[in-house]
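Colleague: Have a look at this fold, sequence not included:
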């Protein structure tokens, strides 16, 4: 019974060494008597017991390797602490097994050195603004160097870029100064816009006032012109009537009489308001004439009255 059990265990051991199942996510590197024989893809395979052995197993899925933080110096001599993630994939199991001792550690170290080299080409502000470009440069350099290792570097992502405390303090002051500058510029632009709007309003107000005054003068001029025209027409009509009256019989005498009356009336007003009495010679003669006429009229009236009394 014991011998049967040993025989059964030996058969199972032989089958274990003879049969190999490679999972879907892996490849198996087979050595025959210590020498590379083949890279077995996922599936069912037969091996020669005690001759063939599985030397390496590699995961063919995409792997994510954490790149530890490291100190870098930028182009403007700023100290930065940078960490990231590198994504790799095994493309050739033979090279991944024999081309490098540990491709994972080699990829991480290569990512660190490449990162320091690429950040040294950029200034501090560029490391933040050109992060995508920096990632592409690191991937290109790592992929070129890792080609003999049988792996493919798919991408690299920078997780954190942390300046030193002194740099952070300086950046905070710079940002505060920049915000103050932008605030002052905004306030100055607002004041400028307000002054422009105010001047535009005053300008428009002056234009409106001048337009109103202009229209007022135009209206007054039109009114004055109409008034002058009406007066001129009235004077013309009066002169025409005077001319017609002068053309009639006795018109000239009537005109002379009216002129004399107006002359006497105006002269009387002047004499009433004047402090010195001045009587022109012509006026004295005229007054004497009228006084003589009054005496003649009085004598005539008295004669008429006496004649009527004698007849009675």
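Modeller: Yep, that arrived. The shown structure was predicted, so the numbers you read here are calculated from the model rather than taken from an experiment.
Colleague: make it CA atoms for all contacts and neighbour counts henceforth
Modeller: Will do.
Colleague: what's the burial count for residue 157?
Modeller: Residue 157 has 18 neighbours, counted by other C-alpha atoms under 10 Å.
Colleague: Please apply the same query to residue 38.
Modeller: By the measure other C-alpha under 10 Å, the count of residues near residue 38 is 14.
Colleague: Report the separation between it and residue 14.
Modeller: With distances taken as C-alpha to C-alpha, to the nearest Å, residue 38 is found 21 Å from residue 14.
Colleague: just residue 97 next, same as before
Modeller: For residue 97, the distance to residue 14 equals 26 Å [C-alpha to C-alpha].
Colleague: quick one, which of those two is more surrounded?
Modeller: More crowded of residue 97 and residue 14, by other C-alpha under 10 Å: residue 97, with 18 against 14.
Colleague: so what's that one up against?
Modeller: Neighbouring residues of residue 97 by C-alpha atoms under 8 Å, 6 or more residues apart in numbering: 29, 56.
Colleague: element containing it, please.
Modeller: If you go by DSSP states H and E, residue 97 is part of helix 93-98.
Colleague: Kindly report the same for residue 89.
Modeller: Assessed by DSSP H and E, residue 89 sits inside strand 79-90.
Colleague: Contacts for that strand, please.
Modeller: The contact list for strand 79-90 (C-alpha under 8 Å, 6+ apart) reads 58-74, 96, 107-108, 111, 150-164.
Colleague: Could you report the neighbour count for residue 80?
Modeller: 23.
Colleague: And residue 254, by the same measure?
Modeller: For residue 254, the count of nearby residues is 13 (other C-alpha under 10 Å).
Colleague: Put this next to the previous one:
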């Protein structure tokens, strides 16, 4: 009875150690006497105590490895690229993944370094930003070919960051700022040019309308003068006297309008009560002289024409 209790306890421990659980999306590798025996998937399993052992477990989930590679571009700019590799263990190749490769992270990192340092030196810095997807595709192609043998599937590769040297970034920022200032200046110049053109068009239209208004005004004045002359002719005043009288009348109307404006500082010199009469006499005499000269020139022209005949 004294030895029975320890034996029962030892047997219970062996029984409990015979059962083990594999989690979801995990594969367990079972070895028997140090030699591969089987692969167990998720669930409750039984093994032979002291004979079988769990050599290891591999996750079947998609995993990500971030690799930072420093290299030089075609235009001699040092740049750091962050390449994110998403991979997983192939369910049917758990054996290869566990026994053929001890450190998958190191292997993937080596291939990423090799591909990136082969592709980026062929490109200029600007092309690295533009063609980062091409770099990612080249990395994925190389990794798939190499890692498939070891039971790993490369799901996707992404170039998630491109970090040039700090001095290069400052230079690029200055170039970008200068380009933006240049574009802004061009837009401002275009806006000012449009304003000037539109202002010139508005002024031209204003002048055209103003000239049209002046022409209409003068046309109406001429029509009014013509009607005034006709009215004066009917009462026995000839055209010369009528014209002079109209001019004098306008002269006095102008003086009256100027005098009516209390804020006006305009002074007409010379000016006297006899100015109107003098102006009328001068204009009548001027019209008469003009008519005489016109008649004389007309007669001279007719005499010359008669002589030529």
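Modeller: In hand now; what should we look at? Note that the structure is a prediction, hence the values are computed from the model and not measured.
Colleague: Any idea what the TM-score comes out to?
Modeller: After superposition, the two chains reach a TM-score (TM-score structural alignment, normalised by the length of structure 2) of 0.61; 236 aligned residues with a C-alpha RMSD of 3.5 Å.
Colleague: quick one: the helix holding residue 97 of structure 1 to chain centroid distance?
Modeller: Remark: helix 93-98 of structure 1 is offset 61 Å from the chain centroid, using C-alpha atoms, centre = their mean, to the nearest Å.
Colleague: Residue 198 of structure 1 maps to what in structure 2?
Modeller: When structure 2 is aligned by TM-score structural alignment, residue 198 of structure 1 is paired with residue 196.
Colleague: so residue 105 of structure 1, which of the three states?
Modeller: Classification of residue 105 of structure 1 using DSSP: H, G, I helix; E, B strand; the rest coil returns helix.
Colleague: And the helices in the stretch 51-200 of structure 2, which stretches?
Modeller: Along the stretch 51-200 of structure 2, counting by DSSP state H, counting those that start in this stretch, helices occupy 94-99, 104-119, 125-130, 132-147, 166-234.
Colleague: out of these, which comes closest to residue 49 of structure 2?
Modeller: Closest of those to residue 49 of structure 2 is helix 94-99, at 22.3 Å (criterion: C-alpha to C-alpha).
Colleague: so residue 21 of structure 2 sits in a helix?
Modeller: No. Using three-state DSSP, the assignment for residue 21 of structure 2 is strand, not a helix.
Colleague: and it, what is it in contact with?
Modeller: Residue 21 of structure 2 is in contact with 42-45, counting by C-alpha under 8 Å, 6+ apart.
Colleague: Just the buried ones from those residues?
Modeller: The neighbour count (16 or more other C-alpha atoms under 10 Å) marks nothing among the contacts of residue 21 of structure 2 as buried.
Colleague: Mean deviation, the strand holding residue 89 of structure 1 versus structure 2?
Modeller: Strand 79-90 of structure 1, aligned to structure 2 and superposed, deviates on average by 2.7 Å (mean C-alpha distance after the TM-score superposition for structure 1).
Colleague: Give me the buried positions along that strand.
Modeller: By neighbour count on 16+ other C-alpha under 10 Å, the buried set for strand 79-90 of structure 1 is 79-80, 82-90.
Colleague: Could you do stretch 22-41 of structure 2 as well?
Modeller: Using 16+ other C-alpha under 10 Å as the test for burial, stretch 22-41 of structure 2 gives 26-32, 36, 39-41.
Colleague: For residue 236 of structure 2, state which of these is nearest.
Modeller: After measuring those against residue 236 of structure 2 - C-alpha to C-alpha - the closest member comes out as residue 26, at 129.8 Å.
Colleague: isn't the closest one right next to residue 56, touching?
Modeller: No. Counting by C-alpha atoms under 8 Å, residue 26 of structure 2 does not reach residue 56; the two are 10.3 Å apart.
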